[in-house]
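Visitor: Have a look at this prediction, sequence included:
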Amino acid sequence: MYPNDGFRELDRQECLRLLAKVPVGRIVHTRQALPAVLPVNFCLDGDGAVLLRTSAASELARAVAGSVVAFEADEVDAARSSGWSVVVTGRATVVTDPAEQERLARIGPRSWVPSPEEVFVRIHPELVTGRELVGGQTLYGVDIAP
């Protein structure tokens, strides 16, 4: 990051706190050797893992199981020229342990498109990064705040 570029780096705890505030993010995975991005609802587990709930027959469940993926969520206030973005990178696994599935059914995200057979996908947070754009910054001496 360049000094005075209008962004502030966020530490891991700040990133997780901000992620817990929003209900929707985007998972980035590989489809036919190309990047694919899907919006998903999610929640965080106690250790900072990102939890998704999807159909067991979905392309998403098949594509991400055992793969390294990225997950991004953000919040933007265009009127104030401010916001934040957090990226969690890690290995995605489909939860198969019955006791863990039962626990996640109680605390995990609810599917917005329920299906008869659903699975939980957990993204283990190996790398958590984020940055915040602070509103009212100036660019080349010109005030960009409304």
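Guide: Structure's in. What do you need?

Visitor: C-alpha only now, for contacts and for neighbours.
Guide: Will do.

Visitor: Identify the residues contacting the closest residue in space to Glu132 that isn't next to it in sequence.
Guide: Distance criterion Cα to Cα, 6 or more residues apart in numbering; nearest residue to Glu132, sequence neighbours excluded, is Trp84 at 4.1 Å. Neighbour list for Trp84: 74-76, 130-133 [criterion: Cα atoms under 8 Å, 6 or more residues apart in numbering].

Visitor: one more structure, for comparison:
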Amino acid sequence: MVELSRSDALALLASVTFGRRALPAIRPVNHLMDQGAVVIRTHSGSMLLDGSMASEVVAYEADAIDPRTHTGWSVVVTGIATRVTDPDDLVRYHALLVPWTDTELAHVVRIIPELVSGYRLER
């Protein structure tokens, strides 16, 4: 395992559109990177939207690992997740971030990475 710099890790995260949101629960979601933030869409029943969440610490992980060679990379960001409420941002994110499932994903959450770790898996 070769440790990645923060910028290399975020660049790899931006190169894919699918990952896993963790904390409070692990869920597969698609994402996009926007101005250094991870942006995801979620449904009304999401644990991220419970109660009057103003912000919550979450982790987000994405990777690209070849199952035959066990090479690739893995990146984890931990940061504050906040619900996106700006109407212009919502319109833009709904256009750019098309859900991979037919579940209604009306809400948008932005994760500001505070901790970033990444590893390249080499032979």
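Guide: Thanks, I have the structure now. Just so we're clear, the structure is a prediction, and the values are computed from it rather than from any experiment.

Visitor: Now the two most distant members of the contacts of Trp84 of structure 1.
Guide: Maximum pairwise distance among the contacts of Trp84 of structure 1 (Cα to Cα): 13.4 Å, between Val76 and Gly130.

Visitor: can you give me the helices for structure 1?
Guide: 12-19, 59-64, 98-107 (DSSP state H).

Visitor: looking at those helices, which is closest to Asp47 of structure 1?
Guide: helix 12-19 (9.7 Å).

Visitor: Give the aligned range of that closest one in structure 2.
Guide: Mapping helix 12-19 of structure 1 onto structure 2 (TM-score structural alignment) gives residues 6-13.

Visitor: in the matching stretch, what counts as buried?
Guide: 9-10, 12-13 (16 or more other Cα atoms under 10 Å).

Visitor: need those residues in CSV with distance to Thr78 of structure 2, can you?
Guide: Formatted as CSV, the buried residues of stretch 6-13 of structure 2 follow (distance: Cα to Cα, whole Å):
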residue, distance to Thr78 of structure 2
Ala9, 13
Leu10, 12
Leu12, 16
Leu13, 13
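
Visitor: between those, which is closest to Ser46 of structure 2?
Guide: Leu13 (22.7 Å).

Visitor: any idea what the residue nearest to Glu132 of structure 1 aligns with in structure 2?
Guide: Per TM-score structural alignment, Trp84 of structure 1 is aligned with Trp73.

Visitor: what's the spacing between its match and Ala95 of structure 2?
Guide: Per Cα to Cα, to the nearest Å, Trp73 of structure 2 is found 28 Å from Ala95 of structure 2.

Visitor: Val76 and Gly130 of structure 1 - which one has more neighbours?
Guide: Gly130 (22 against 13; other Cα atoms under 10 Å).

Visitor: Just to confirm, what residue in structure 2 is aligned with Val119 of structure 1?
Guide: In structure 2, Val119 of structure 1 lands on His107 (TM-score structural alignment).
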